[in-house]
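>>> No sequence on hand, only this structure:
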């Protein structure tokens, strides 16, 4: 499962790099990965965010 998700992410990054510059595409890819990982942490493990964590993700 994780290999399939990783391949989808790489395909999405390569597609985004055709439309926007590398610096923008990679920055968005990195940021989205961080935010989605935090969201999955809340959903799967029922973690809660503190104000500092929310501001850090923002």
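Looks like it arrived, so ask away. Every value quoted in this text rests on a predicted model; they were computed, and no experiment measured them.
>>> CA only for contacts and neighbour counts going forward, please
OK.
>>> Name the residue closest to the centre of the chain, please.
When C-alpha atoms, centre = their mean is applied to the chain, the residue found nearest the centroid is residue 33 (1.4 Å).
>>> where does that one sit relative to residue 55, distance-wise?
Residue 33 sits 16 Å away from residue 55, going by C-alpha to C-alpha, to the nearest Å.
>>> Pasting the second one now:
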């Protein structure tokens, strides 16, 4: 876990999120996916909280 920075966010009106970044050398996205699946995390979200909030406000979420 020392190679990863893990943030847990609770965003009002949107829910709970985990954000993970790997420190150091280059890596591929599959490495992060494998790491998260190993922790039991499923699914991913690439939109920003602002994008999700605006879409929810517009009724498209």
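Ah, there it is. All values reported here derive from a predicted model rather than from experimental measurement.
>>> Give me the TM-score for this pair.
Overlay of the two chains. TM-score (TM-score structural alignment, normalised by the length of the first structure): 0.34; 32 aligned residues with a C-alpha RMSD of 3.2 Å.
>>> What helix or strand is the residue nearest to the centre of the first structure located in?
In the assignment (DSSP states H and E), residue 33 of the first structure maps to helix 22-45.
>>> Just the buried residues of that helix, please?
Buried residues in helix 22-45 of the first structure, defined by neighbour count with 16 or more other C-alpha atoms under 10 Å: 25, 26, 29, 38, 39.
>>> What of stretch 4-16 of the first structure?
Neighbour-count burial for stretch 4-16 of the first structure flags 13, 16 (criterion: 16+ other C-alpha under 10 Å).
>>> and residue 10 of the second structure, that one's in a strand?
Yes: with DSSP: H, G, I helix; E, B strand; the rest coil as the criterion, residue 10 of the second structure is part of a strand.
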